[in-house]
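Asks: Sequence first, then the predicted structure:
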Amino acid sequence: MKNALQKLFELTSQIAREGVSLVPRVVPADAPFVQYQHYPKGDCIAPVSKSRWFYHAHKPEEREAGEHGHFHLFMPLALFDGVEPYYQPPAKLPNGKKTQGVVHFGALSFGIDGMPMSWFTTNYWVTYEYMMPAEAIASRLRRFDMTGAPGDPLVNDWLTAAVQQFHDPIIDMVRERDELLMAKKRELGSAVFENKRVEILSRQPFDL
């Protein structure tokens, strides 16, 4: 595979030539954009790696300044066989749906100008994930690969290259997440993972 930074610049140049950023490639232009709804419906899942993402947005007052929405990025639970999670979801989620076997390692926010803004991590209750230790994520993150996933291949290739290029900053960010979580856990116990006041745990700028 080409150098991730080179690939990222090639894909970004293609975006510039075509005049269509990642967000309009994901959010249909012929229907209203619905807050909290997953785009695409059912998430985008790679057929081989089982890596996945979805894009959505919160209410304007809950967004980062200048943010339109963000991509949530996941690896499959199957990669973490034998690893004890910090916390895990019940068999059924609060909305009655069956739990997905996913490990969330970060999210990437995009501005209203269509440009990437920052990476960030979230608490368990945001995505109802199997929350894995940072070092387990660190040894597996290079296996995030959206090749062959449905939808616009440019979006999938761009997200794959972005995660590869920002591999080390993402791991640093997940380690910061763990440090804050463990500090909060000493104060609040396991209730910290479902505490709605503990949401964004760490952040890194998208800075090339």
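Replies: Ah, there it is.
Asks: contacts and neighbour counts: CA atoms only from here.
Replies: Noted.
Asks: Now do the strands in the protein.
Replies: Secondary structure of the chain by DSSP state E: the strands cover 39-45, 52-56, 67-76, 102-111, 116-122, 200-205.
Asks: Dump those into a markdown table; add mean neighbour count as well.
Replies: As requested, those are exported to a markdown table (neighbours: other Cα atoms under 10 Å):
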| stretch | mean neighbour count |
| --- | --- |
| strand 39-45 | 16 |
| strand 52-56 | 22 |
| strand 67-76 | 22 |
| strand 102-111 | 23 |
| strand 116-122 | 22 |
| strand 200-205 | 17 |
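Asks: Redo the ones you listed as TSV? Include distance to Gly189.
Replies: Shown next, in TSV, are the strands of the chain (distance: least, Cα to Cα, whole Å):
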stretch	distance to Gly189
strand 39-45	32
strand 52-56	30
strand 67-76	26
strand 102-111	21
strand 116-122	17
strand 200-205	16
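Asks: out of these, nearest to Leu5?
Replies: Of all the strands of the chain, strand 116-122 sits nearest to Leu5, with 14.8 Å by Cα to Cα.
Asks: From the rest of the structure, what touches the closest one?
Replies: Here strand 116-122 makes contact (Cα atoms under 8 Å, 6 or more residues apart in numbering) with 67, 105-111, 170, 173-174, 177, 199-206.
Asks: and the comparison structure, right after this:
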Amino acid sequence: MTAGRLLRSCWLAMAEMGETPLSLLLQGEAGALPNRHYPSGDVYDVGHHTQFYCHIHRAGETGHIHLFQRARGMPAGLRPMHPSDEDNAPCHLVAVGLGPDGNAAALFTTNRWVTGEDWYAAPAVKAMLSGFGIQTGGRLAPVAAWLEALVAFYRPAIEHLIDRRDAAVAAWSLRHPAGDPLTDGNLEVTSRLAIDPAADLAAVGACPQ
């Protein structure tokens, strides 16, 4: 099955349950609370060493999902430009902004101030995408499958966002030579792309208009 058809299948499976990625993550709550992770403790795939959680920064936001690759699941030979002291430290791959309908509405990248990650250059982060997988059991299994399909379908766009992330960091450094673009909260979002999965799937013939 192509990535597009798999993505559509994952969405339809949740729709048949009367759920969306957001509703499954909130587990019956009317809305997310600022700076709380959904689910509590995050989802961690011990086979792929990947991780995700949903949260909001401010009241009134719909929510977004952060996706990470931990060091133990990375391709061999990748080294961070700016490591931390954490064992099996994460690298942020991409964030998925959610719309009012609970579906993906945007993809974006961030600086280290947001995620506290080990910082890898764009080629290394893009290499991590090639084998990305995220699986879990229980209520959030459909969300994990949907995220895996979403990354596969939008991989070219995500790779472009990662390149733009590095360009934004470099440009910020030139404008603020005394600062650190990786830890500056004024930078935060380094690249962003609005998406419409239904329209994008229809455009490649994976979804009827």
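Replies: All right, it came through fine. Computed from a predicted model, the values in this text were never measured in an experiment.
Asks: quick revisit: among the strands of structure 1, which comes closest to Val83 of structure 1?
Replies: Nearest of the strands of structure 1 (Cα to Cα): strand 102-111, 11.6 Å.
Asks: Which neighbouring elements make contact with that closest one?
Replies: Packing partners of strand 102-111 of structure 1 (3 or more Cα pairs under 8 Å, 6 or more residues apart in numbering; DSSP states H and E): strand 67-76, strand 116-122, helix 167-188.
Asks: That one aligns to what range in structure 2?
Replies: Matched against structure 2 by TM-score structural alignment, strand 102-111 of structure 1 falls on residues 90-99.
Asks: From the chain's centre, how far out is the matching stretch? Work that out for me.
Replies: 2 Å (Cα atoms, centre = their mean, to the nearest Å).
Asks: same check, this time on stretch 96-111 of structure 2
Replies: 8 Å.
Asks: start to end distance for that stretch?
Replies: 15 Å (Cα to Cα, to the nearest Å).
Asks: ok, now stretch 129-146 of structure 1?
Replies: End to end - Cα to Cα - stretch 129-146 of structure 1 spans 19 Å.
Asks: residue range for it in structure 2?
Replies: Counting by TM-score structural alignment, stretch 129-146 of structure 1 sits on residues 117-134 of structure 2.
Asks: For the matching stretch, list every residue counted as buried.
Replies: If you call a residue buried by 16 or more other Cα atoms under 10 Å, then stretch 117-134 of structure 2 has these buried ones: 117-122, 124-126, 128-129, 132-134.
Asks: cool, and stretch 156-166 of structure 1?
Replies: Under 16+ other Cα under 10 Å, the buried positions of stretch 156-166 of structure 1 are 156-166.
Asks: could you dump those residues to JSON lines with distance to Arg186 of structure 1?
Replies: Shown next, in JSON lines, are the buried residues of stretch 156-166 of structure 1 (distance: Cα to Cα, whole Å):
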{"residue": "Asn156", "distance to Arg186 of structure 1": "39"}
{"residue": "Asp157", "distance to Arg186 of structure 1": "40"}
{"residue": "Trp158", "distance to Arg186 of structure 1": "39"}
{"residue": "Leu159", "distance to Arg186 of structure 1": "35"}
{"residue": "Thr160", "distance to Arg186 of structure 1": "35"}
{"residue": "Ala161", "distance to Arg186 of structure 1": "37"}
{"residue": "Ala162", "distance to Arg186 of structure 1": "34"}
{"residue": "Val163", "distance to Arg186 of structure 1": "31"}
{"residue": "Gln164", "distance to Arg186 of structure 1": "33"}
{"residue": "Gln165", "distance to Arg186 of structure 1": "34"}
{"residue": "Phe166", "distance to Arg186 of structure 1": "30"}
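Asks: Name the nearest residue to Leu108 of structure 1, sequence neighbours excluded.
Replies: Trp119 (4.5 Å; Cα to Cα, 6 or more residues apart in numbering).
Asks: Skip the chain neighbours and tell me the closest residue to Pro80 of structure 2.
Replies: Using Cα to Cα, 6+ apart, the closest residue to Pro80 of structure 2 is Tyr120 (4.5 Å).
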